Structure formats: structure tokens, C-alpha cells
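*Asks:* Take a look and give me a structure for this.
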Amino acid sequence: MTEFTATFAKQISCVNKQQWQAIFNDSYPFYQYSFLHALEKSQAVSSSTGWQPQHLLIHAENTLIAAMPCYLKQHSYGEYMFDWNWANAYQANNIEYYPKLLSAIPFTPATGKRIAIHPEFEQFRHSILALIVDVLGQTMEQLQASNFQCLFLDKATSDSLHEIGLLQRTDVQYHWFNRSYSSFSDFLGCMTARKRKMIKKERQQVLQHELSFIWCHGNEITEQDWINFYNCYQQTYQKRSGHQGYLNLSFFIELSQECTDSILLLKAINSKENVVASSLFFTSDTHLYGRYWGSLQEYDFLHFETCYYQGIEHCIKHNLQCFDAGAQGEHKISRGFEPVKLYGNYLIRHSGFKRAIAEFLAKEQRYHNEYIQSASSYLPFKSDN
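*Replies:* Sure thing, here's the model as predicted:
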């Protein structure tokens, strides 16, 4: 019988990079060693920012055979499956909600594996998941953590965790899917006349500002490009949220050194050759992920152009199957982004709150099922598509 042992790594640099990559072995960009290392090296993720790494490692003898990026959290910022009401309810009952354990990619609401198992040990998946849940329960007791959360994970793993006792939660995002379009015009041709006209009008208004758009790939991005992007990012975050964003300039510069294969930077440049807006994207073999954007000047529909339409064109040109443009945004529906279901799982230590949260999640899931059905009826496509 193969014996497995579980340990926690206080930083990703304590983990053997080759062994980590052997189990997180696909092109999804956000659990790559290099991405997590850039977050930690730049101190955007650290105990001082309320994201203390606690990466869970499962070994068979000296071989890493499973892992889960994990953090001890002192707040709920930067997670995107919101639990503020739960924290308030705990506080109202004089029960500590923080710390909590969280498996997620910091500041990144993009679905992917959260628990990875080496292909040679897939036959032990059930035993490995059971061990992980057991270790998490013990660790929650030791740290006096109120709960464990696993967010934006793949449905198959979410269902498996649900089967062994974790609560399951759903949420909704809006993703664009490539239906073998040959061009952006081909994509528009599948829409009703009214929606097609709306999008053409929005794009035309951006063109009237005499803006041009330049894509930069990975190692083409200069330090000045990052400074320009960061100025856009900070200014837009300040306007929208009252703070300058979760990420620092050091993180973005680290990306140039660590993640060149998966990064795309889109620059919007005015007639004076000044950068007035930027959007940062990541790619996998199948997906485009829109992550951060910002602008220095206000232009009608520039956000839609830099964050949606340019991305759709890129997906069509490079035959990518899906465009995940980030969290929230019902306005995406009329622009061809379809509502999709997302998953999270929870291990709640307090028995009374576990029952209350389970009831809430059941109601929330019914609402999401009904919402997706209703929202899908507002998609802009012709009825024969």
C-alpha cells in the first residue's frame, strides 16, 4: 500500500519547481510555479498583505505527487466569491471568522485545477482527496481557522469534494466561445441586426478618437510598457474602488522575467503616440484570460474595445476556444458572452454555521440555475444559431 504524507510550504520557493510543474502540467497560466513565484517575490502575496502562503504538498517518499496552492487569509479581499455576509454573521455572534484557509489563485477569478495529482498517481485520487480533507480539518483546528474554501475549481474536483463532505457553491461568469468563426465579421453575422449594429457603432466611435492598438507578447514587453500599464491600472482602480489595486509594479515586471510564454499586453495609443490605455491578458492552449486593464483618459466604449472586442478578434485569429474576460458584468451578455456556472467548496468548522451556510448555498444554487436559464435568453444571437 502506497503511503502518502502531507506537509505545508510557507512559500512557493520552498517547493521543487520541476516537481510542481510535473503535476500542474498543462498550459493554464495561473497555477504555474512562475506565476505564483512572481506574486510572492514581489510581496503582493505575503503575510503583510493578508495572504500567507500555506501550499499543501502530498509526497510519496521523496516525490511530490499532489499539491494545492493554499493561503491563510486574514480578510476576504481579492477572492471574488464573496463571503462578507458570513464574516458579519460570525462577528454578530461574537465568533472569530478570520483566519480562514483558502485554496485559490490570488486576485484571479479564473476556473482551473486547485488540486493537482501526478498522472502516475491518478489511481489514488480518492485516497489523496480524503487525506487532503483530513489534513485541512486538523489544520483548521490547530490554527483556529473558521473554514476552508476552495474557489474557482474545475467541476469534476468540486463534485468529488462535495461527495466527501464539503459544501458546494456555485457562481456565474460570462465567457465568449469560439464557434469556429473565421473573422469578427463572421461572429457579428450570427447576431441579430440590432445587436450587430450596436457593436459596430461602439467600435466606430472608438476609431473616431484616432486610437491604434498594439499587441505585445511576453518578452516584447519593455519596462516602460509595464510602467505605462501600471499607471493606467492604478488610476482606474483608484476611480473605481478608492484604492490603487492589489498588485504592485514589481509583480508585473517579474512577469516579464518568469511568465513570458503566457502574457499578452494590449496598448491603446493616441495620435501623439502616447499610451492612453492598456489591458493585460494571459493565454493557455485553449483560452484567453482578460485580467487587468486601465486608462488615463475617458473615451466612449474604449473599455469594451480593449477588454472585449480586441480579445475576441485575438481568439478568432489564433483559434482559441474560450475568452474568459473576468468576473461580473451582465453587459457582456449583449456582446456575445454566455453565462456559465462556476464552482467553489467549503469546509465549515462551526456546526451551527455549517447548517446555516448549507441552506444559503442551496438557495443560491437554485437562483443561479434559474438566472443562467433566464440570462441565456438575452444573448444577441439569431435563433437559428
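*Asks:* going forward, measure contacts and count neighbours with C-alpha atoms only.
*Replies:* Will do.
*Asks:* which residues in the stretch 1-150 of the chain form helices?
*Replies:* 17-23, 33-41, 84-92, 125-143 (DSSP state H, counting those that start in this stretch).
*Asks:* okay if I get those as CSV plus distance to residue 258?
*Replies:* Rendered in CSV, the data for those read as follows (distance: least, CA to CA, whole Å):
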stretch, distance to residue 258
helix 17-23, 12
helix 33-41, 5
helix 84-92, 34
helix 125-143, 29
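*Asks:* ok, for residue 214, nearest residue in space, not its chain neighbours?
*Replies:* Closest residue to residue 214 apart from its sequence neighbours, by CA to CA, 6 or more residues apart in numbering: residue 267 at 5.2 Å.
*Asks:* name the helices or strands packed onto the strand or helix carrying residue 282?
*Replies:* If you go by DSSP states H and E, residue 282 is part of strand 275-283. Contact analysis of strand 275-283 by 3 or more CA pairs under 8 Å, 6 or more residues apart in numbering; DSSP states H and E lists helix 223-241, strand 263-269, strand 287-295 as its packing neighbours.
*Asks:* Out of the ones you listed, which gets nearest to residue 324?
*Replies:* Between residue 324 and these, the shortest separation by CA to CA is 4.9 Å, and it involves strand 287-295.
*Asks:* The closest one to strand 275-283, inter-axis angle?
*Replies:* Interaxial angle of strand 287-295 relative to strand 275-283 (axes from the mean of the first three to the mean of the last three CA atoms, to 10 degrees): 160 degrees.
*Asks:* Would you mark the buried spots in strand 287-295?
*Replies:* Buried positions in strand 287-295, judged by neighbour count with 16 or more other CA atoms under 10 Å: 287, 288, 289, 290, 291, 292, 293, 294, 295.
*Asks:* Also stretch 195-206?
*Replies:* 195, 196, 199, 202, 203, 206.
*Asks:* returning to what we had before: adding distance to residue 322 as columns, could you present the buried residues of strand 287-295 in a markdown table?
*Replies:* Compiled in a markdown table, those are given as follows (distance: CA to CA, whole Å):
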| residue | distance to residue 322 |
| --- | --- |
| 287 | 5 |
| 288 | 6 |
| 289 | 9 |
| 290 | 11 |
| 291 | 14 |
| 292 | 18 |
| 293 | 19 |
| 294 | 23 |
| 295 | 25 |
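*Asks:* One more sequence to fold, the one below, so I can look at both together:
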Amino acid sequence: MSSDNTHKVADLIALGKLCIGDGYRAKNSELGSAGIPFARAGDINGGFHFKSGDHLPEGDAWKAGNKLSQVGDVVFTSKGTVGRFGYVADSIQKFVYSPRLCFWRSLDRNAIDPGFLFYWVQSKEFYQQYKSVSQKTDMAEYVSLSDQRSMEITLPFPGQQKAIAHILGTLDDKIELNRKTNETLEAMAKALFKSWFVDFDPVRAKAEGRPTGLPAEISDLFPDSFEDSELGEIPSGWKCSPLTDRAIYLSRGISPAYCEEGGVLVLNQKCVRDSRVSFEKARRHDTTRKQVIGRKVRRFDALVNSTGVGTLGRVAMMPICQEEVVVDSHVTVVRGGNEQESFFISSALLNRQTEIEALGEGSTGQTELSRVVLGSMPVIFPLSQLISAYFDFALIIQDKIEKNDQASVALASA
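*Replies:* This next block holds a predicted model:
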């Protein structure tokens, strides 16, 4: 290899040091329910998930040739949702690449370290190159093999590559630990809400003469009997009310005037996923072209995706943010009368996402969730003292989740 750190990808391929390929275009007759799974673009999202269910029978593996995964491959989604990445560790089962996936494979690990290559494809250098070619048409983003082979890559000396990969891998391990910790914390918060306000465990315990297992001052806030409501049996004294009776703000967001810098951060439906808010897909709104007075999102607000099959009905609670944030017109914001009520409403809606999805109206692809329909959704509200008690318990968990997220963002940008 040249002593110069910058190399043409095509030259590395010609020297037999790098291979770039795409997926296997299987015929329907070749697909089975068992064998080697196909990896689709949608399967590459924080790991490999193999959700499609399509397999290539083991006896036909030879047909895929080099389009079978190998340990050390770096995976790149090259069409549609461009820019998702994956690394084939030795713990990942062998799979077949589908056409919307590309792989970069080091053929000479003394020249190109696979771990370094994985972090390089996530670098600004690679991003600028693939972005410059991915939007050449009005159709879906696409980065062809020819485009990728015409790129350039900066390669430090092999020892430096390994050191960089090790350092970044250590940071990734910490980020992954934070993610798993947050999954556990979120499960705890969800279980607490479900026990108190869905299954009514403390009320049932008191009605049956059993201890609730809660501190006396908390246990005393729960009644010991039930009454009927439009949602069925609920604890005595609690209210089953339309969301609009308790929400002081229930509104869609703005139609943004996008800008590259300045303005305010604007969240879209891609930012509300897996019951959480992600800022990675957020854009910026130019406030000189359209004011956002009274439209800014607050911590603990419920964000509800309100357009389109597949995204409509997703809910997330707005976390703390160091800058001003608004949402676009495809997201509905729901806010309670105070922080405790906003927190409770967000928790209640998070628990009923499937129901909210079913409230969508309109034809496929044009489904909408109106403010009126969402606002008329009945919600069970306990006494305000119990909402405050729940908030005190759950806020401890929420604070830990947000601190872990902030730490992960800092590690990712280090």
C-alpha cells in the first residue's frame, strides 16, 4: 500500500485488499422457511434482527457466493433508508445479504482492520461522499456499487487503525451498557404504572384484606373497592375522563421552514420510535420565517405520531433537552396541567399505543389521527395525591434514563 494515507477504493479492490458487494437477488422459488436467513435493510438497526423470515436452504448456500456474510464484514444500507451500519461479529449467525444491503470486506487485515473500517463508514469522510451521490434523483436515496468504488478512504497505519478501533469499541461497549440499563429501567417504570393504574394491584390487595407491600403513606392513597365506568371496573373515586378534560394543551406541531443552522430543533415522526425520543433524525426550523411562540415542547409532554400506517400511534415522553424544541405537523403534543399530570398522561398513553394506532382514520397511506379523536379517548385518572406519589417514584427512574442517554451522546461525540 502507498505510504500516503488516502487511497482510492477502486485501487484497494484492484490490489485484492478490499471487496465491496451487494445482496443476492433470490427467486421466490429459492426462498424457504428454514436455512440461512436473509438480512434486509430493516433488519439493520442497532444490530441484526432477521425479521423477514425468508431463508436460503443450506443446500443452496453456494448460489449466494460471496454474498454470504463473513465475520468482520461491515454492512451498509444503500437504498431507501441509506446510512444504517452493522458489523458482523463472530456471535452473529451466518446470513445472506439482500439487494438493499452492501458489504465492505477486508481481504487483507494487515492492511485494513475490519474494526477500523466499521468506524470509518460512520465518519464524516464517508458521510460526505455517500450523501453527495445518494440524492441524485427525486426517487429514494441510493448509493450504487459504482458510487462506492469511486470513493476515497483515509487509512492510518495498521497499528493506528487497531488502536482507534479499540478505543471506539470501548466507548461503544459503554453506550451499549447504558442502552441495556435503560431497557431495564424502562421496564421497571412500565411495570410500576401497570401495577398501580392498569391492574390496580394495590386496590385488589386492600379489597381482599391483603397487604399492598407499599409504604403506609402510599398504600393509604389507594381505595379498597371498585365501581363501574365506561372502561369497565375502576377503583372507587377515580375518574374515567376524556383526555381533553385533563390536558391543557393538545395540538399538532408546525409546518417547518427548514434551515441548516440556527433556529430551533424540530422533531418529526422518525424521532418518535420504540417509545422514546431520538434527536438523531431531528432537523432545524427557521424562526425568522415562522414564529413558534407557544409551540415549544416541554419536558414530560406526550408526543404522539399522528400520520400514516406504521408510524401513527407511536408515543414517547419528551425528555429534558438543553435547547428549545418544537414538533412538526405530523406529531401531536399532549400536556397536563402540571409536570406530574404531564408525566402521568405520557405514561398512560405509552401503555395504550396499540389502541391509539387503531384510532387512525382514512385510507391506507393517508391515515390520520385527529386531535378531536385523540382528545376524546377516555383515560382513568386517580386522585391528584396518587399522581404525585407515582411521579415521585417514577421520576427517579426517568432521571437515571435521561442521564444515561446524555452520557451516551457525549461518548458518541467524543
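*Asks:* tm score of chain vs chain?
*Replies:* Their TM-score after superposition, calculated using TM-score structural alignment, normalised by the length of structure 1, is reported as 0.26; 164 aligned residues with a CA RMSD of 6.7 Å.
*Asks:* Strands of the stretch 1-150 of structure 1, residue ranges please.
*Replies:* For the stretch 1-150 of structure 1, the strands defined by DSSP state E, counting those that start in this stretch occupy 5-9, 51-53, 55-60, 63-68, 71-73, 100-103, 116-117, 147-151.
*Asks:* mind giving me TSV with those strands and columns for distance to residue 227 of structure 1 and mean neighbour count?
*Replies:* Formatted as TSV, the strands of the stretch 1-150 of structure 1 follow (distance: least, CA to CA, whole Å; neighbours: other CA atoms under 10 Å):
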stretch	distance to residue 227 of structure 1	mean neighbour count
strand 5-9	32	15
strand 51-53	25	23
strand 55-60	31	19
strand 63-68	32	22
strand 71-73	29	24
strand 100-103	31	25
strand 116-117	35	24
strand 147-151	31	24
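*Asks:* and of these, who's closest to residue 374 of structure 1?
*Replies:* It is, among the strands of the stretch 1-150 of structure 1 and with distance given as CA to CA, strand 147-151, at 24.7 Å.
*Asks:* now the angle from the closest one to helix 125-143?
*Replies:* Between strand 147-151 of structure 1 and helix 125-143, the angle formed by their directions is 140 degrees, by the same axes, to 10 degrees.
*Asks:* And the helix or strand that comes right after strand 147-151 of structure 1, what's buried?
*Replies:* Beyond strand 147-151 of structure 1 on the C-terminal side, the first helix or strand identified by DSSP H and E is helix 155-163. For helix 155-163 of structure 1, burial by neighbour count (16+ other CA under 10 Å) applies to 155, 157, 158, 159, 161, 162.
*Asks:* Counting by contacts, list what helix 155-163 of structure 1 packs against.
*Replies:* strand 167-177, strand 338-348.
*Asks:* need those in TSV with mean neighbour count and distance to residue 100 of structure 1, can you?
*Replies:* Conversion of these to TSV gives the following (neighbours: other CA atoms under 10 Å; distance: least, CA to CA, whole Å):
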stretch	mean neighbour count	distance to residue 100 of structure 1
strand 167-177	21	15
strand 338-348	21	10
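*Asks:* wait, which of those is closest to residue 55 of structure 1?
*Replies:* Nearest of those to residue 55 of structure 1, taken as CA to CA: strand 338-348 at 17.0 Å.
*Asks:* What are the neighbouring residues in contact with residue 7 of structure 1?
*Replies:* 56, 57, 58 (CA atoms under 8 Å, 6 or more residues apart in numbering).
*Asks:* Around residue 335 of structure 2, count how many other residues there are.
*Replies:* For residue 335 of structure 2, the neighbour count with other CA atoms under 10 Å is 27.
*Asks:* What helices and strands are in contact with the helix or strand hosting it?
*Replies:* Assigned by DSSP H and E, residue 335 of structure 2 belongs to strand 331-336. Packing contacts for strand 331-336 of structure 2, counted by 3+ CA pairs under 8 Å, 6+ apart, involve strand 247-252, strand 302-305, helix 339-350.
*Asks:* Buried residues in the following helix or strand past the longest one, which are they?
*Replies:* Right, the one you point to is helix 339-350 of structure 2. Going down the chain from helix 339-350 of structure 2, the next helix or strand is helix 353-357, by DSSP H and E. For helix 353-357 of structure 2, a neighbour-count test (16+ other CA under 10 Å) marks 353, 356, 357 as buried.
*Asks:* which one of those is nearest residue 248 of structure 2?
*Replies:* Using CA to CA, residue 356 comes nearest to residue 248 of structure 2 of those, at 19.4 Å.
*Asks:* any idea how far the closest one is from residue 267 of structure 2?
*Replies:* As judged by CA to CA, to the nearest Å, residue 356 of structure 2 and residue 267 of structure 2 stand 20 Å apart.
*Asks:* try residue 243 of structure 2
*Replies:* Applying CA to CA to residue 243 of structure 2 and residue 267 of structure 2 gives a distance of 23 Å.
*Asks:* Same drill for these two, tell me which one is more crowded.
*Replies:* In terms of neighbours (other CA under 10 Å), residue 267 is the more surrounded of residue 243 of structure 2 and residue 267; the figures are 28 against 24.
*Asks:* circling back to that earlier point, give me whichever of the helices of the stretch 1-150 of structure 1 is most buried.
*Replies:* With neighbours defined by mean count of other CA atoms under 10 Å, none of the helices of the stretch 1-150 of structure 1 is more surrounded on average than helix 33-41, at a mean of 21.
*Asks:* other SSEs contacting that one?
*Replies:* Secondary-structure packing of helix 33-41 of structure 1 (3+ CA pairs under 8 Å, 6+ apart): helix 17-23, helix 249-258.
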